[in-house]
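Chemist: Any chance you could fold what I've pasted below:
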Amino acid sequence: MANKADMLWEDVLELEEAGERQEALDLCRQITRMEPDHAAAWKMTARMTLPAARRGVQDMPTLSQAASAYAALQNVVRLEPEDTESWALGGILLVDHLGMLEEALEWWQQRRQIKPEDVTPLIEQIAILVRLGMYSEASELLEIMFDSGMEQPDRKQLMNMDRVRQMVDKAAKMEKEEIFRPQNSKHPRWEIIGRMKTRKPLSETFFLFTFVAPIVFIIGSIAMSVLGGSQYGFILVFLIILGLFSGISRAGAGLLQKLNRHALDLERAIDVEATSAKICVPTEIRGSKLYNHTIGKRTEAFQDRHSKIIESDEIIDKKWKPKLPDFSNTESWWGEAEESED
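Modeler: A predicted model of the protein is given here:
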C-alpha cells in the first residue's frame, strides 16, 4: 500500500501537468517534510520555485526564488549525485543569479568528487577563476581538463573547452603586465576606471562596422578590381573576403578587449563585491554611466543581492583572497559522510 508521501507525489505530478505550480510546490514541501530523502520532490521544489518559461523564454527568478531553488538543489545532489541537470542548474543560480563565485567553485568541486573524469565541472571552475583574475590556478585546471584520462567530451563540451582555453589565453595576455585586484583601493587600474567612468564599453557590433568592415571593404574592392573579371575570379574574391572577415575579426578581438578593459575591470570588481559580500567600488564610480551599464547587464536577483551588500557598507580588506577548494582532492565527499553515519 502506498504511503501518504507517494500519494501526494502523484497529486504533484497531476498539478504540474495542469500548470498549477503553486499548489504543486506546496505539496512538494509537505512531502519533503515527511520524507527528507525524497529526491524527486526536492527537484520538483526547485523547478516549481523558479519562474515558468513563457513562449519558450525563461523568466529570471527573484533573489528569494533563486536562493530557495538552490537550497532545494543541494538536497537533490546529496541524494542523487549523478543528476547532472541539477548540478548544472545549481551552478547557474550560484554564478548568474546569486553572484556567489566562491560557493560555485566549491559546488563544482563536489561534482568533480563524484565524477573526476567529467570535464564540465572543470570548464565551469576555469571560467570562474578567469573572472577573478586567478590565471595560474585556471591554467592548472586547463592541464587537467585536457588530460588523456578525462572522459571523452561531446561536441558541446569540446566547444566549451576551447572557449575557456581561449578565455584564459586572452585574459592572461591582456593582464600580462598587471592583474587587476579590485580589493586594493590603491591599484592603478582604479584611476583609469575613474577617468573612463562616463564611457560605456564598445559593442562587438559597433566595432565590427567601424573597424573590421571598412578594412574588409577596402581590400575586397582592390581584389575585385584585380581578380573579378571572370567567374572564377569572382569566386576567388568572395573567398578572399570571407577569409579577411574571419581573420580580421579574430585579430581585432584582442584589440576590442583592450579597448574595453576598463569595463572588464569593473565587472571583476562587482564580482568580487558579490562573492565577498563586501564593497570595493569607489563612491565616485558607483552610479556612473559605466557602472550603471555594467550592473544593468546582471540579473534581477544578482542586482538585488548586490544592492543589499552595498547597503551594508562593509569595506573589503585589501588582502582579501577568495577561498578556493582543494582542486587536487577528488575523493568522494559523501562517501565519508555515509561512513560516519554507519
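
Chemist: For the rest of this, base every contact and every neighbour count on C-alpha atoms.
Modeler: OK.

Chemist: residue ranges of the strands in this structure, please?
Modeler: With strands called from DSSP state E, the chain shows them at 53-54, 57-58.

Chemist: wait, which of those strands is closest to residue 180?
Modeler: strand 57-58 (34.2 Å; CA to CA).

Chemist: What are the contacting residues of stretch 192-199?
Modeler: Stretch 192-199 is contacted by residues 262, 263, 265, 266, 284, 285, 288, 289, 290, 291 when judged by CA atoms under 8 Å, 6 or more residues apart in numbering.

Chemist: can those go into CSV with extra columns for distance to residue 89 and neighbour count?
Modeler: Output for these, formatted as CSV (distance: CA to CA, whole Å; neighbours: other CA atoms under 10 Å):
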residue, distance to residue 89, neighbour count
262, 31, 23
263, 28, 23
265, 27, 22
266, 26, 24
284, 36, 9
285, 33, 19
288, 33, 17
289, 32, 14
290, 30, 22
291, 28, 21
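
Chemist: Would you convert those residues into CSV that also reports distance to residue 131?
Modeler: Below are these laid out as CSV (distance: CA to CA, whole Å):
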residue, distance to residue 131
262, 14
263, 13
265, 9
266, 11
284, 23
285, 20
288, 22
289, 22
290, 18
291, 17
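
Chemist: Closest one of these to residue 128?
Modeler: When those are compared against residue 128 (criterion: CA to CA), the nearest one is residue 265, at 14.5 Å.

Chemist: correct me, but residue 91 touches residue 107?
Modeler: Yes. Using CA atoms under 8 Å, residue 91 and residue 107 qualify as a contacting pair, with a distance of 7.1 Å.

Chemist: compare with the first, here's sequence two:
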Amino acid sequence: MGLYGEADIRLNTIIEQNMDIATSQTGKLYYLMNLVKAAAEGTSGTYFRPWEKNHDGWGAIDSKMRKPPVSETFIFMMATMPFLLLEVVLSDKIFGQGWGGFCLTSVVIFATVLFGMRLAKRWTGLLNKPAYNLLRAMNFEASTGFTVIYEEMRLSVLYLYIMQRKPIAWQERMVKIIDSGKNLPQGWKPQLPDFDSHLDDLEYDDDEFEDEQLEAYEEE
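Modeler: Model prediction:
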C-alpha cells in the first residue's frame, strides 16, 4: 500500500522495545528495515497505486510489458566488464610488474567490482520499475480478490514471466480470481486496521507512563 513510513516505525519498535526475536531472525529484520528505508527514499510518495485506473504506473507497464525484466547480472557485466578488461590490459604500464603492481591492480579491480555491483543494483531498480508495478498489481489482486489488470496485459511477456516464478498455490488463486471476474468497485479505497488497538486491551496510558518515569527520575 506504500505505507513505508508506518512500516519503518513498526519495525523500529521491535528494536526500541527490546522484543524477543530469534537470533536467526535478527539479520532478516535489519535487512527488511534497510529495504523499507530504501523504498521510502526511492518512491518519495510516488509509489504505484493499482486501484487507480489513471495512475501513471499503468502507462509504464504498457511500455515494457512485451519484454522480460532486465537481469542485474547482465547490467553488471555490461557496466563493468569493459573497465575490468581495460584495467587488466593497462595494469603493467600503469602499476608495473611485481608484487606491488599486482596488489595495486587487485585493489583497483576490487573497487571496480564493488562500484559496478552498486551501480547495477540501482539501475536494475530503475529499469525494472514497470515490472515492480505489475508485481504490485498482481499482489493487489491476490490479496483483495478483485481484478484490475486488463486481458491484453495478462497475455504479455512480462506478466507471464512473473506468473511462472510464483508458487503453484499462488498461481491457482490468481486463476480463480480471474475466472470470477470481480472488477474493482467504483471508489474503492484501501482500509487498514487499527495497529494500536492492542494498547487499549493492555490499558496502556502514555501520560501514566510518563509520570512513572518522572517519579523515578526525581527519586534518583
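
Chemist: rewinding a little: nearest to residue 176 of the first structure, out of the strands of the first structure?
Modeler: Proximity to residue 176 of the first structure (CA to CA) singles out strand 57-58 among the strands of the first structure, at 38.6 Å.

Chemist: what stretch of the second structure does the closest one fall on?
Modeler: Per TM-score structural alignment, strand 57-58 of the first structure has no counterpart in the second structure.

Chemist: ditto for stretch 298-314 of the first structure
Modeler: Taking TM-score structural alignment, stretch 298-314 of the first structure hits residues 166-182 over in the second structure.

Chemist: And that stretch, what's buried?
Modeler: In terms of neighbour count (16 or more other CA atoms under 10 Å), stretch 166-182 of the second structure has its buried residues at 174, 177, 178.

Chemist: Just the ones of those in helices?
Modeler: Counted as lying in helices by DSSP state H, out of those, are 174, 177, 178.

Chemist: average gap between the helix of greatest length in the first structure and the second structure?
Modeler: Looking across the first structure with DSSP H, the single longest helix is helix 231-259. Here the mean offset of helix 231-259 of the first structure against the second structure after fitting is 1.6 Å, by mean CA distance after the TM-score superposition for the first structure.

Chemist: Please state the offset of that helix from the chain centre?
Modeler: Averaging C-alpha positions (CA atoms, centre = their mean, to the nearest Å) puts helix 231-259 of the first structure 30 Å from its chain's average.

Chemist: could you say what helices and strands it packs with?
Modeler: helix 155-174, helix 213-227 (3 or more CA pairs under 8 Å, 6 or more residues apart in numbering; DSSP states H and E).

Chemist: so the first one versus helix 231-259, what angle?
Modeler: Note on geometry: by axes from the mean of the first three to the mean of the last three CA atoms, to 10 degrees, helix 155-174 of the first structure and helix 231-259 are set 60 degrees apart in direction.

Chemist: Also the shortest one?
Modeler: Helix 213-227 of the first structure and helix 231-259 are oriented at 160 degrees to each other (the same axes, to 10 degrees).

Chemist: who's in contact with helix 213-227 of the first structure?
Modeler: Against helix 213-227 of the first structure from outside (CA under 8 Å, 6+ apart): 233, 234, 236, 237, 240, 241, 244, 245, 248.

Chemist: Please apply the same query to the longest one.
Modeler: Judged by CA under 8 Å, 6+ apart, the contacts made with helix 155-174 of the first structure from elsewhere in the structure are 119-120, 123, 126-127, 130, 135, 138-139, 142, 254, 257-258.

Chemist: How about stretch 146-161 of the second structure?
Modeler: 50-51, 62, 64-69, 131, 134, 137-138, 141, 177-178, 181-184.

Chemist: Quick one, which of those residues are buried?
Modeler: Buried members of the contacts of stretch 146-161 of the second structure, counted by 16+ other CA under 10 Å: 50-51, 64-65, 68-69, 131, 134, 137-138, 141, 177-178, 184.

Chemist: mind putting those in TSV, distance to residue 24 of the second structure included?
Modeler: TSV is the format used below for those (distance: CA to CA, whole Å):
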residue	distance to residue 24 of the second structure
50	34
51	36
64	38
65	38
68	34
69	31
131	31
134	32
137	31
138	30
141	32
177	36
178	38
184	40
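
Chemist: just to revisit the earlier point, take the strands of the first structure and lay them out in a markdown table including mean neighbour count and distance to residue 114 of the first structure.
Modeler: Putting the strands of the first structure into a markdown table (neighbours: other CA atoms under 10 Å; distance: least, CA to CA, whole Å) gives the following:
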| stretch | mean neighbour count | distance to residue 114 of the first structure |
| --- | --- | --- |
| strand 53-54 | 9 | 31 |
| strand 57-58 | 10 | 29 |
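
Chemist: Redo those strands as CSV? Include distance to residue 228 of the first structure.
Modeler: As requested, those are arranged in CSV below (distance: least, CA to CA, whole Å):
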stretch, distance to residue 228 of the first structure
strand 53-54, 50
strand 57-58, 46
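
Chemist: Looking at these, which is nearest to residue 147 of the first structure?
Modeler: Closest among the strands of the first structure, once you apply CA to CA, is strand 57-58, at 35.8 Å.

Chemist: rewinding a little: which residue numbers in the second structure does the longest helix of the first structure align to?
Modeler: Going by TM-score structural alignment: helix 231-259 of the first structure matches residues 99-127.

Chemist: What residues sit buried inside that stretch?
Modeler: 101, 105, 109, 112, 113, 116, 117, 119, 120, 121, 123, 124.

Chemist: Provide a list of residues in contact with the third one.
Modeler: Contacts here follow CA under 8 Å, 6+ apart; on that basis residue 109 of the second structure touches 84, 87.

Chemist: ok so, going back, want to throw the helices and strands packed on helix 231-259 of the first structure into CSV with distance to residue 300 of the first structure?
Modeler: Formatted as CSV, those follow (distance: least, CA to CA, whole Å):
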stretch, distance to residue 300 of the first structure
helix 155-174, 26
helix 213-227, 36
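
Chemist: Show me the one of the ones you listed that comes nearest residue 5 of the first structure.
Modeler: Nearest of these (CA to CA): helix 155-174, 38.3 Å.

Chemist: could the contacts of helix 213-227 of the first structure go into CSV alongside distance to residue 48 of the first structure?
Modeler: Output for the contacts of helix 213-227 of the first structure, formatted as CSV (distance: CA to CA, whole Å):
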residue, distance to residue 48 of the first structure
233, 60
234, 57
236, 56
237, 55
240, 52
241, 50
244, 49
245, 46
248, 47
